[in-house]
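Colleague: curious how this folds, go ahead:
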Amino acid sequence: MLNHVINRTFKARLHTGAPILMPGAANALAARIIEDQGFEAVYLSGAGLTNTYLGMPDLAFIGLQEIAQHTATIRDATELPIVVDADNGFGNALNVHHTIRTLERAGASAIQLEDQKTPKRCGHFAGKEVVPLAEARSRIKAAVDARQDENTLIIARTDARATDGYQEALDRAAAFIEDGADITFVEAPQTVEELRGIPAALGGTPQLVNLVVGGKTPILGMDDLGAMGFSLILYANVALQAAVHGMQVALSQLQADGRMDEGGPVASFMERQRMVRKDHFDALDRKYAYKE
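Modeller: Okay, the predicted model is just below:
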């Protein structure tokens, strides 16, 4: 399916029906599992990519080329809309313009930009700093101008709740809407009352809420968040945290027993092959096999 068709369909879906529950994927295999489980969209998490690709924390160690490479790989692996975490755009407004062009070509359906200073930090870490509002707005304006497909969505995230307070975060999100952002994302609200106030304050513009297991934001159900007015409900690293736990459990058992078969806490050999579409590639091999 062509990316502009995926983008157009995703944009229309965002404005209709129940909120979209969106897990994060740090790689193409995770994206395939997310699609196989019936989710409607996938999120390429900068934190998850940094953790899995480098084995390092989310402290601005990943750059644009790594993000673009993984976006393209995930686009080849799934027809789901891909929401891409582009951190703070990797520089000033001129850099943001290049970032949007690059990620759109790579297959992004929506691109998220934040207002943090470099080096940026995970939204649920301490020590974050944000750029002045005028600079943050210039990033969003550049992003909106840079996209080639009007259905490629720009998500404007603010981390100002942690640095300048809740009202400043709402004010910044409102300014980003004026600048053309399609979705806004107030990161790390800390109470149910703050959650409820975000869609109420920001009118009819779709809102994204990021639920981090172990993070600062209260975990609520989809029905409650949908009733509040949220359109995208993000669990950016549930799959990653589950994978870490699963590897620890399986490897601990392997270490303790000195053996492992399919009765252990692992996917079967056949399930692993199904998830990577081995039957599809076997069919291609037969189709194109050279016969003398």
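
Colleague: make it CA atoms for all contacts and neighbour counts henceforth
Modeller: Will do.

Colleague: now the strands for the protein?
Modeller: Shown for the chain, the strands assigned by DSSP state E span residues 20-25, 42-44, 82-85, 110-114, 153-158, 183-186, 208-210, 232-235.

Colleague: list the helices and strands the fourth one packs on?
Modeller: Put plainly, it is strand 110-114. Packing partners of strand 110-114 (3 or more CA pairs under 8 Å, 6 or more residues apart in numbering; DSSP states H and E): strand 82-85, helix 133-146, strand 153-158.

Colleague: any idea which of those gets closest to His245?
Modeller: strand 82-85 (23.8 Å; CA to CA).

Colleague: elements contacting that closest one?
Modeller: Partner elements for strand 82-85 (3+ CA pairs under 8 Å, 6+ apart): strand 42-44, helix 64-77, strand 110-114.

Colleague: which of the ones you listed is buried the deepest?
Modeller: Mean neighbour count (mean count of other CA atoms under 10 Å) peaks for strand 42-44 among the helices and strands packed on strand 82-85, with a mean of 29.

Colleague: chain center to that strand, what's the gap?
Modeller: Taking CA atoms, centre = their mean, to the nearest Å, the mean C-alpha location of strand 42-44 is offset from the chain mean by 4 Å.

Colleague: another one to check against the first:
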Amino acid sequence: MLYSTITAEAKRARFREELASGRLLRVPGAFNPLSAKLIEEKGFDGVYISGAVLSADLGLPDIGLTTLTEVAGRGAQIARVTELPTLIDADTGFGEPMNAARTVQEMENAGVSGLHIEDQINPKRCGHLDGKEVVGLDVAVRRIRAAVEGRRDPNFLIMARTDVRAVDGLSAAQDRAKALVDAGADALFPEAMRSLEEFAAIREAVDVPVLANMTEFGKSELFTTDQLASVGINLVIYPVSLLRMAMGAAARALDTITAEGSLTSRLDEMQHRAELYELIDYESYAGFDANIFNFSVEK
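Modeller: You can find the predicted model right below:
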């Protein structure tokens, strides 16, 4: 009832253990707390909280317009409803390296299990768009060092994301990956890899967990979990997938209302009210206050 029964600290410790297990962790992106509960119900390993999704949810492009407060607030809302560990997109750390340290502490306070900080300049661009620019290696390293310095819970995961592959090529991405790990990054997020061989090259360059971003309509082919596991990837995210599916369904529903005058023809595509109530554990609230739940819904 209400929120997760597992503390944030326990989730972080479990996340670390699972990343060290050697198996590939599957971490879909939640677009709200309810979808995070669905991810958990379906048996996935964690919940990703995407900056692109949060921006889109606010009707904004993913170019660094969201604030630390907005992102941490949404992170808290999602983290507190699921037993799963949560990984959040912290963009470029929301400012200078000192801001990266504060960002870590705000995300710890929000109850998430880890974050990633990238090496793009401000304002940033979506990682799968052309025209990206990255900061110099010295700034990228300082961001990660500051984040590590700001950490209070040693199990809070600090992941470094590098976008340098699209700017200076794979060899530069390997070199930067090594430098970011040397700066203290616990894990690595190489953005916009073009092939399994490129993922394998990054995997060989560092000795920390490596993440694969399987976002649709981007630079990377949509590799299967078996393919990613075969080259040693430790964690795969699907950051915007559920939002895209939900918005596609919403658009089709609105078109159906216009064309048919009702949604009768699409009822079998909807989550039933009974399924929704089960997902949010409506009936358990009866133990707290019998007046809240005093009816049943037939499927």
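
Colleague: coming back round to it: is it possible to get CSV of the strands of the first structure that adds distance to Asp224 of the first structure?
Modeller: Below are those laid out as CSV (distance: least, CA to CA, whole Å):
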stretch, distance to Asp224 of the first structure
strand 20-25, 13
strand 42-44, 22
strand 82-85, 23
strand 110-114, 24
strand 153-158, 22
strand 183-186, 17
strand 208-210, 12
strand 232-235, 11
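
Colleague: still on that earlier bit, the helices and strands packed on strand 110-114 of the first structure: which one's closest to Ser45 of the first structure?
Modeller: strand 82-85 (5.6 Å).

Colleague: which residues of the second structure does the closest one align to?
Modeller: The aligned range for strand 82-85 of the first structure in the second structure is 86-89, by TM-score structural alignment.

Colleague: neighbouring contacts of the matching stretch?
Modeller: 46-51, 75, 79, 112-117 (CA atoms under 8 Å, 6 or more residues apart in numbering).

Colleague: mean per-residue distance, that stretch versus the first structure.
Modeller: By mean CA distance after the TM-score superposition for the first structure, the fitted stretch 86-89 of the second structure averages 0.4 Å away from its aligned residues in the first structure.

Colleague: about what we covered before: of all the strands of the first structure, which lies closest to Leu251 of the first structure?
Modeller: strand 20-25 (22.2 Å).

Colleague: can you get me a residue count around Leu103 of the first structure?
Modeller: 25 (other CA atoms under 10 Å).

Colleague: aligned partner of it in the second structure?
Modeller: Match for Leu103 of the first structure (TM-score structural alignment): Met107.

Colleague: measure that match to Gly169 of the second structure for me?
Modeller: With distances taken as CA to CA, to the nearest Å, Met107 of the second structure is found 32 Å from Gly169 of the second structure.

Colleague: how about Ala251 of the second structure?
Modeller: Distance from Ala251 of the second structure to Gly169 of the second structure, by CA to CA: 38 Å.

Colleague: before we move on, what about Ala72 of the second structure?
Modeller: Distance, Ala72 of the second structure to Gly169 of the second structure, using CA to CA: 33 Å.

Colleague: cool, Met214 of the second structure as well?
Modeller: 19 Å.

Colleague: those two: which has the busier surroundings?
Modeller: Per other CA under 10 Å, whichever of Met214 of the second structure and Gly169 has more neighbours is Met214, with 24 against 12.

Colleague: for the equivalent of that one over in the first structure, give me its contacts.
Modeller: Counting by TM-score structural alignment, Met214 of the second structure corresponds to Leu211 in the first structure. By CA under 8 Å, 6+ apart, the residues touching Leu211 of the first structure are 217-219, 233-236.

Colleague: if you set the cut-off to 10 Å instead, what comes out?
Modeller: Shown in contact with Leu211 of the first structure (CA atoms under 10 Å, 6 or more residues apart in numbering): 187-189, 217-220, 233-238.

Colleague: show me how to select, in ChimeraX, the buried members of those residues.
Modeller: Entered in ChimeraX, the line below selects the buried ones among the contacts of Leu211 of the first structure, by 16 or more other CA atoms under 10 Å:
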select :187,188,189,217,218,233,234,235,236,237,238
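
Colleague: pull the most distant pair out of the contacts of Leu211 of the first structure.
Modeller: Pairwise distances across the contacts of Leu211 of the first structure (CA to CA) peak at 18.8 Å, for the pair Pro189 and Val238.

Colleague: quick check: His98 of the first structure vs Pro218 of the first structure, distance?
Modeller: 35 Å.

Colleague: neighbours of the equivalent of Asp119 of the second structure over in the first structure, just the number please.
Modeller: Alignment note (TM-score structural alignment): Asp119 of the second structure maps to Asp115 of the first structure. Using other CA under 10 Å, Asp115 of the first structure is surrounded by 25 other residues.

Colleague: now what about the helix ranked longest in the second structure, what contacts it?
Modeller: Longest helix in the second structure, counting residues (DSSP state H): helix 241-260. Contact with helix 241-260 of the second structure is made by 28-32, 35, 39, 53, 56-57, 214-216, 261-267, 269-270, as judged by CA under 10 Å, 6+ apart.

Colleague: repeat that for stretch 169-179 of the first structure.
Modeller: 115, 133-134, 136-144, 155-163, 167-168, 181-187, 189, 197-199, 201-203, 205-207.

Colleague: just stretch 66-76 of the second structure next, same as before
Modeller: Contacts of stretch 66-76 of the second structure (CA under 10 Å, 6+ apart): 31-33, 48-52, 54-55, 58, 60, 78-79, 86-91, 93-95, 99, 102-104, 106-113.

Colleague: drop anything exposed from those.
Modeller: Buried among the contacts of stretch 66-76 of the second structure (16+ other CA under 10 Å): 31-33, 48-52, 54-55, 78-79, 86-91, 93-94, 99, 102-104, 106-108, 110-113.
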